[in-house]
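Peer 1: I need the structure of the sequence given here:
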Amino acid sequence: MKYNRVVLKLSGEALAGEQGYGIDPIIIQSIAKQIKELIDLEVEVAIVVGGGNIWRGMAGSAKGMDRATADYMGMLATVMNSLALQDSLETMGVETRVQTSIEMRQVAEPYIRRKAIRHLQKKRVVIFAAGTGNPYFSTDTTSALRAAEIEAEVILMAKNNVDGVYSADPRVNKDAKKYDTLTYMDVLKDGLQVMDSTASSLCMDNDIPLVVFSITEEGNIKRAVLGEEIGTFVKGK
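Peer 2: As a prediction, this is how the structure comes out:
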């Protein structure tokens, strides 16, 4: 293995499949199967799931909703996605724990750094839900923050609509150039839509590399962990 402890960032849209909203059980099962492959290889896996397939705080705010309220609703959407993923993993025999930044003990553990690391050492998958617990911060920032806290070796950013980082949206601009490698300084300087600036700065400051790749092809998560050249590799420094 190139990486022994990873943070896997899944967008909410990745769980929706072709329908574009909600949770597609077939997609969830496919992702869970790929995660199980990593556990079988004794890789320590932490996951951060977005909530865009159910609710987007920014969209609610743009329509006149209080931004903090809209963001808290988005955090609850990530909990729903996390529980769905946990259920799918456990049906495959993978021990999984959901830890939330907003306390809700009836459905998940509160986030405790030392406990999360202990779960990982016992080869349990840990899913970090409810973002950072604060409005105005994205799940990209959550990924960077949790990766730094648990000392993950890499963030694997699985996308459902692109296979890496491009100079422009390849679905709109056919001349968009795909990058094989970048630095976080390039990302910030050129305004590339990889992560938000807070997340990128956090990763750069803590020297956490990032691999951006497509999740639509089964086996790509394993390939990324093995260190194969897929997608785009963003260097920490």
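Peer 1: when you work out contacts or count neighbours from here on, use the C-alpha atoms and nothing else.
Peer 2: Will do.
Peer 1: next one: the longest helix seen in the chain to chain centre, how far?
Peer 2: Assignment by DSSP state H gives helix 67-91 as the longest helix of the chain. For helix 67-91, the separation from the chain centroid amounts to 12 Å (computed by C-alpha atoms, centre = their mean, to the nearest Å).
Peer 1: tell me the buried residues in that helix?
Peer 2: For helix 67-91, the buried set under the neighbour-count rule, 16 or more other C-alpha atoms under 10 Å, comprises 67, 70-89.
Peer 1: helices or strands next to that helix in the packing?
Peer 2: Secondary-structure packing of helix 67-91 (3 or more C-alpha pairs under 8 Å, 6 or more residues apart in numbering; DSSP states H and E): helix 12-16, helix 25-40, strand 44-49, helix 57-62, strand 96-100, strand 125-129.
Peer 1: tabulate the ones you listed (CSV), appending mean neighbour count.
Peer 2: As requested, these are exported to CSV (neighbours: other C-alpha atoms under 10 Å):
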stretch, mean neighbour count
helix 12-16, 26
helix 25-40, 18
strand 44-49, 26
helix 57-62, 16
strand 96-100, 23
strand 125-129, 28
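Peer 1: can you add distance to residue 236 and give the ones you listed back as JSON lines?
Peer 2: Shown next, in JSON lines, are the helices and strands packed on helix 67-91 (distance: least, C-alpha to C-alpha, whole Å):
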{"stretch": "helix 12-16", "distance to residue 236": "25"}
{"stretch": "helix 25-40", "distance to residue 236": "23"}
{"stretch": "strand 44-49", "distance to residue 236": "19"}
{"stretch": "helix 57-62", "distance to residue 236": "28"}
{"stretch": "strand 96-100", "distance to residue 236": "26"}
{"stretch": "strand 125-129", "distance to residue 236": "22"}
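Peer 1: among the ones you listed, which comes closest to residue 175?
Peer 2: Of all the helices and strands packed on helix 67-91, it is helix 12-16 that lies closest to residue 175, at 25.1 Å by C-alpha to C-alpha.
Peer 1: name the residues that touch the closest one?
Peer 2: 20-24, 27-28, 49-54, 78, 81, 158-160, 215 (C-alpha atoms under 8 Å, 6 or more residues apart in numbering).
Peer 1: want to put them side by side, so please do this one too:
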Amino acid sequence: MKSVYKRILLKLSGEALMGDQEFGISSDVITSYAKQIKEVADLGVEVGIVIGGGNIFRGLSGAAQGIDRVTGDHMGMLATVINSLALQNAIESLGVPTRVQTAIEMPKIAEPFIKRKAQRHLEKGRVVIFGAGTGNPYFTTDTAAALRAIEINADVVIKATKVDGVYDKDPVKFSDAVKYEEVTYTEVLNKDLRVMDATAISLCRENRLPIIVFDSLVEGNIKKVIMGENIGTKVIEG
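Peer 2: Below is the predicted model:
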């Protein structure tokens, strides 16, 4: 069995880590992610990961509570580092070497993000988790995922979500929502399909980097995506 992709950037949602909880990290979810990542790494695929922090703190929600937006965004970045360390621990417990690199330097717990070093880790078969977003306020972890994917020369951005693809409207609220098999970057922006934020989509479009959106809570789906199975929705150039 051969993967369609040699190097991927996997974008994981912080909220998905909560599982059925209202806050924090579900051991079941993080273990499932770790097993799926090991499956992919065992095939020889080079895996970079960006993970959100919404299960712990979101800058925008902090701003709504009166926290300065820049401060709130920095708190959100720290939340992504907590998730990165937890995921690193779960992956390494399965015997897969893993490194965390952060956009905000914190040398006691992780390496600083250095493009060449990240690429070298990937070449050596190590999973690399990129924490702290872009290191800048006002930028989401979606944008961080697009940026890191371009920097490490990934073949694709694989966005893990709680739904099985991109729909023309919210499938939870509307039973007649229609799922796209493929959609263009321009359609995503024009129709405000909420695949990723506009900055991330624009970065991917400019660099012709495909995005696949799929349901990551079904075990085995990450492997299916990288093997080229037709699950989820592909965002490509028109």
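Peer 1: can you pull the TM-score for these?
Peer 2: Overlay of the two chains. TM-score (TM-score structural alignment, normalised by the length of structure 1): 0.98; 236 aligned residues with a C-alpha RMSD of 0.8 Å.
Peer 1: what range does the longest helix of structure 1 cover in structure 2?
Peer 2: Mapping helix 67-91 of structure 1 onto structure 2 (TM-score structural alignment) gives residues 69-93.
Peer 1: tell me the residue in structure 2 aligned with residue 117 of structure 1.
Peer 2: Under the alignment (TM-score structural alignment), residue 117 of structure 1 pairs with residue 119 of structure 2.
Peer 1: what angle do the helix or strand hosting that match and strand 127-131 make?
Peer 2: Element membership for residue 119 of structure 2, per DSSP states H and E: helix 115-123. Counting by axes from the mean of the first three to the mean of the last three C-alpha atoms, to 10 degrees, helix 115-123 of structure 2 lies at 140 degrees to strand 127-131.
Peer 1: for helix 115-123 of structure 2, buried residues please.
Peer 2: By neighbour count with 16+ other C-alpha under 10 Å, helix 115-123 of structure 2 contains the buried residues 118, 119, 121, 122.
Peer 1: ok, the residues you listed vs residue 131 of structure 2, which is closest?
Peer 2: residue 118 (12.4 Å).
Peer 1: gap between the residue nearest to the closest one when sequence neighbours are not counted and residue 136 of structure 2?
Peer 2: Counting by C-alpha to C-alpha, 6 or more residues apart in numbering, residue 128 is the residue found nearest to residue 118 of structure 2 once chain neighbours are left out, at 6.8 Å. According to C-alpha to C-alpha, to the nearest Å, residue 128 of structure 2 stands 20 Å off from residue 136 of structure 2.
Peer 1: one more: residue 95 of structure 2?
Peer 2: Residue 95 of structure 2 is 33 Å from residue 136 of structure 2, by C-alpha to C-alpha.
Peer 1: repeat that for residue 203 of structure 2.
Peer 2: 16 Å.
Peer 1: next one: residue 96 of structure 2
Peer 2: For residue 96 of structure 2 relative to residue 136 of structure 2 (C-alpha to C-alpha), the value is 30 Å.
Peer 1: so which of the two has more stuff around it?
Peer 2: residue 96 (19 against 15; other C-alpha atoms under 10 Å).
Peer 1: the more buried one: what secondary structure?
Peer 2: Assigned with DSSP: H, G, I helix; E, B strand; the rest coil, residue 96 of structure 2 falls in the coil class.
Peer 1: my guess is it meets residue 127, correct?
Peer 2: Yes - the criterion here is C-alpha atoms under 8 Å, and residue 96 of structure 2 meets it with residue 127 at 7.4 Å.
Peer 1: what is in contact with the two at once?
Peer 2: With C-alpha under 8 Å, 6+ apart as the test, residue 96 of structure 2 and residue 127 both reach residue 41.
Peer 1: and for the equivalent of residue 150 of structure 2 over in structure 1, the neighbour number?
Peer 2: The alignment partner of residue 150 of structure 2 in structure 1, by TM-score structural alignment, is residue 148. Residue 148 of structure 1 has 20 neighbours, counted by other C-alpha under 10 Å.
Peer 1: mean deviation, the one helix or strand residue 148 of structure 1 maps to versus structure 2?
Peer 2: Under DSSP H and E, the secondary-structure element containing residue 148 of structure 1 is helix 139-150. Compared with structure 2 after fitting, helix 139-150 of structure 1 has a mean deviation of 0.4 Å; criterion: mean C-alpha distance after the TM-score superposition for structure 1.
Peer 1: so how far is that helix from its chain's centroid?
Peer 2: 9 Å.
Peer 1: elements contacting that helix?
Peer 2: Short answer (3+ C-alpha pairs under 8 Å, 6+ apart): helix 139-150 of structure 1 packs on strand 5-10, strand 44-49, helix 113-121, strand 154-159, helix 197-205.
Peer 1: can you list the residues that contact the third one?
Peer 2: Residues from elsewhere that reach helix 113-121 of structure 1, judged by C-alpha under 8 Å, 6+ apart: 44, 45, 46, 97, 99, 125, 126, 149, 150.
Peer 1: the residue positioned nearest the centre of structure 2 and residue 148 of structure 2, how far apart?
Peer 2: Against the mean C-alpha coordinate of structure 2, by C-alpha atoms, centre = their mean, the closest residue is residue 11 at 0.9 Å. Counting by C-alpha to C-alpha, the gap from residue 11 of structure 2 to residue 148 of structure 2 is 10 Å.
Peer 1: do residue 179 of structure 2 as well
Peer 2: From residue 179 of structure 2 to residue 148 of structure 2 the distance is 28 Å (C-alpha to C-alpha).
Peer 1: who has more neighbours, these two?
Peer 2: More crowded of residue 179 of structure 2 and residue 148, by other C-alpha under 10 Å: residue 148, with 23 against 17.
Peer 1: quick one on the thing from earlier: what lines up with the residue nearest to the centre of structure 2 in structure 1?
Peer 2: Using TM-score structural alignment, the equivalent of residue 11 of structure 2 in structure 1 is residue 9.
Peer 1: quick one: its match from residue 210 of structure 1, how far?
Peer 2: 10 Å.
Peer 1: mutual contacts of the two, please.
Peer 2: Common contact partners of residue 9 of structure 1 and residue 210 (C-alpha under 8 Å, 6+ apart): 155, 156, 157.
Peer 1: just give me the neighbour total for whatever residue of structure 2 lines up with the last one.
Peer 2: Yep, that's residue 157 of structure 1 we're talking about. Using TM-score structural alignment, the equivalent of residue 157 of structure 1 in structure 2 is residue 159. By the criterion of other C-alpha under 10 Å, residue 159 of structure 2 has 25 neighbours.
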